[in-house]
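Peer 1: predicted structure and sequence below. I'll ask about it afterward.
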Amino acid sequence: MKIRHSVHPSDFKHYDTDRLRQHFLIEELFAGGRITMVYTHEDRMVIGGAKPAGEALLLEAADTLKTDYFLERREIGFINIGGDAVITVDGESYELGLLDTLYVGMGARDLRLASRSANEPAKIYFCSALAHTAKPTRKVSVQEANTLHLGALETSNERTLHQIIHEGGVQSCQLMLGVTLLKPGSVWNTMPAHLHDRRMEAYLYFNLGPDARVFHLMGSPEETRHLVVANEQAVISPAWSIHSGAGTSNYAFIWAMAGENYTFKDMDLVTMDTLK
C-alpha cells in the first residue's frame, strides 16, 4: 500500500507537473492478479483496485493500518467496472455485475475478491473510510440507485448521476459513493465548480478510449491547476480543492467522499468569474 500525505494549498501552487501527478494521480489500479491500494491522509481514505485473474484475492490490513484486519475500524464500498465479480464477506458471497456496488460495514474480517470468469476478469474499484459503528452489508445495482438526469447537450454536460452510498440510499458512517455517466457529445463534469471543505473526494475516470483523456481541474478557485488523466486512473481531491474536468470524448467517473458532513447540501458554489 502506497501512502500519500496531505498537501497545503499554499504549497500546492508551486508544484510542477511531475509533483502534481506524484501527489494526486493514481495511474495504475487494475494490475492482473493483485490488489493495488493507496492510503491518502486526506480524511484517511484508502483507494484501491483489483483485477482478479485466478484465485480469490484476500483484502488484508498490511502494516500500514496497524490493525488486525482491514475493516477493524473502517467501512468500504466496492463497485465493479469489468466482468462479473464475486466478493466474499466472512463466508457469504455476493455477485457483482457491471456497475453493481457492495457496501461492507466495520467489523467484517474476511474479504475476498474474485472474478466469475478468468476470461472476462472483474475490475473491482473500492474506497474505504474510517468508521465508528457497524452498518449492514448491502449489495445494490445501479438501477436501484437514486438517479438524477442533469445538464444539457447545449452546454456539453448532459449526464446521468447515480447516488448509491449516501444518507438516502445505502447507509454508511461517512463514506459516500456514486457514479456519473456522460452522454455522447458531452465532456464537462462538475462545472460550474464547487467546494466542500468538510469532505475530500476521489474520482476514478473510466470508459475512455486509448487515445482519449480527461483534463481534471483542481486547486483553489483562484489558483487552479490540471492533471491529464487516462482511462481507469484516479484522482485524489483535497477538501480545499475544486474537482472538475473536461474530456476529449464522453466518459464515466466514480466519485467517493469522506469527511465530516454526510450530505450533498454543504457545497460552496464557485462562480465562473472567480476561477483563475
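Peer 2: Done, it's in.
Peer 1: okay, CA-based contacts and neighbour counts for the rest of this
Peer 2: Fine.
Peer 1: so where do the strands sit in the stretch 151-276 of the chain?
Peer 2: Using DSSP state E, counting those that start in this stretch, the strands of the stretch 151-276 of the chain run over 159-165, 176-182, 188-189, 194-195, 199-206, 214-220, 223-229, 233-237, 242-247, 252-259, 268-269.
Peer 1: try it against this one:
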Amino acid sequence: MKLRYTADINSYKRMTNAELKEAFVVDDLFTPGETVLTYTDVDRAIVGSIVPQQKPLELPQSKELGSDYFCERREIGVINIGGDGVIEVDGERFAMTYKDSLYIARESRDIQFTSNDPKQPAQYYLVSYPAHRTTKTTHVSKPNAKHIELGSAVESNERTINQSIRPGIVDSCQLVMGFTELEEGSVWNTKPPHTHRRRSEIYMYFEYNDDNRVFHFMGEPSETRSLVLAAGTAVISPAWSIHSGAGTSNYTFIWAMGGENQTFDDMDHIPISEIS
C-alpha cells in the first residue's frame, strides 16, 4: 500500500504543479491484473482499484492498517467501471455489471474480486474509510440508485447525480458514494463550488478519451489552483478545499465522502463571483 501525505491549507499555495499532483492526485489506478491501493492522511481514507484477469484478486493485509485483515475496522464502497464481474464476500456472491455499486461492511473477512471475461475485465474502483460499527454488505445496481437531475444546457452543467451508497439505500457508517454523469455538451460539475468542512471527498474522473482532460479546481475560494487530469485519475479533497471541474468534453466522475455526517446537502456553497 502506498502512502500519500497531502499539503496543508497554507503550503499548497506555494507548490508547483508537480508538487500539487504529488500531494493530491492518485494516477496509477486500473493496472491490469493488480490491486492498487493508496492510503491518505485525509480522514485515513484509502483509494484504489482492482482489475482481475485470469485469477481472482484479494485485498491484502497491510501493516498500515494495524489490523489482521482489511475490513476488520473498515468499510468499503466499490463501483465497477469495466466489464462484468463478481465480488465474493464471505461466501456470498454479488454480480457486478457496469456502474453497479457494492458496499462492503466492517468485519467482512474473505473478499475476492473476479472478472467474467479476462479480455474485458471488470475495473473495480474503491474507497474505504474507518468504520465504528458493523452493518450489512449491500449490492446496489445503477437503476436502484437515487437519481437527481441538476443543471442546464445553457450553463453547460446538465448532469445526473446517482447516489448509490447513502442513507435510505445502504446502512453505512460514514461512507457516502455515487457518481455524476454529465450530458453531452456539458462540462462543468459541482456548480457552484462548495466546501464541507465536516467531510472530506475524493473524486475519480472517467468516461472521456485520451485526447481530453478535466481541469479540477481546488484550494480556498480566494486561492484556487487547477489540476489537469486524464481519465481514470482520482483527486483528494481535504475538508478546507473546494472541488469543482471543467472538461474539454463531457465526462463522469465517482465521488466518495467520509466525515462527521452523511447529509448529502451539508455543504457551504461559494458564489462564483467569490472565486479567484
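Peer 2: Yes, it's here. Everything numeric in this text was worked out from a predicted model, so none of it was measured.
Peer 1: tm score of chain vs chain?
Peer 2: The TM-score (TM-score structural alignment, normalised by the length of structure 1) is 0.98; 276 aligned residues with a CA RMSD of 0.8 Å.
Peer 1: tabulate the strands of the stretch 151-276 of structure 1 (a markdown table), appending mean neighbour count and distance to residue 88 of structure 1.
Peer 2: As requested, these are exported to a markdown table (neighbours: other CA atoms under 10 Å; distance: least, CA to CA, whole Å):
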| stretch | mean neighbour count | distance to residue 88 of structure 1 |
| --- | --- | --- |
| strand 159-165 | 22 | 19 |
| strand 176-182 | 23 | 20 |
| strand 188-189 | 25 | 34 |
| strand 194-195 | 19 | 36 |
| strand 199-206 | 24 | 23 |
| strand 214-220 | 21 | 34 |
| strand 223-229 | 18 | 32 |
| strand 233-237 | 22 | 25 |
| strand 242-247 | 23 | 33 |
| strand 252-259 | 23 | 22 |
| strand 268-269 | 12 | 39 |
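Peer 1: kindly reformat the ones you listed as JSON lines containing distance to residue 133 of structure 1.
Peer 2: Shown next, in JSON lines, are the strands of the stretch 151-276 of structure 1 (distance: least, CA to CA, whole Å):
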{"stretch": "strand 159-165", "distance to residue 133 of structure 1": "16"}
{"stretch": "strand 176-182", "distance to residue 133 of structure 1": "15"}
{"stretch": "strand 188-189", "distance to residue 133 of structure 1": "33"}
{"stretch": "strand 194-195", "distance to residue 133 of structure 1": "28"}
{"stretch": "strand 199-206", "distance to residue 133 of structure 1": "19"}
{"stretch": "strand 214-220", "distance to residue 133 of structure 1": "33"}
{"stretch": "strand 223-229", "distance to residue 133 of structure 1": "35"}
{"stretch": "strand 233-237", "distance to residue 133 of structure 1": "25"}
{"stretch": "strand 242-247", "distance to residue 133 of structure 1": "29"}
{"stretch": "strand 252-259", "distance to residue 133 of structure 1": "15"}
{"stretch": "strand 268-269", "distance to residue 133 of structure 1": "29"}
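Peer 1: quick check: which of those is nearest to residue 65 of structure 1?
Peer 2: strand 252-259 (17.2 Å; CA to CA).
Peer 1: which of the strands of the stretch 151-276 of structure 1 sits closest to residue 15 of structure 1?
Peer 2: Nearest of these (CA to CA): strand 223-229, 9.2 Å.
Peer 1: specify the angle between the closest one and strand 233-237 in degrees.
Peer 2: Put simply, strand 223-229 of structure 1 runs at 160 degrees to strand 233-237, going by axes from the mean of the first three to the mean of the last three CA atoms, to 10 degrees.
Peer 1: which one, of the strands of the stretch 151-276 of structure 1, ends up nearest to residue 5 of structure 1?
Peer 2: Of the strands of the stretch 151-276 of structure 1, nearest to residue 5 of structure 1 by CA to CA is strand 233-237, at 10.9 Å.
Peer 1: how close does the closest one sit to structure 2?
Peer 2: Superposing on structure 2 and averaging over aligned pairs (mean CA distance after the TM-score superposition for structure 1), strand 233-237 of structure 1 comes out at 0.6 Å.
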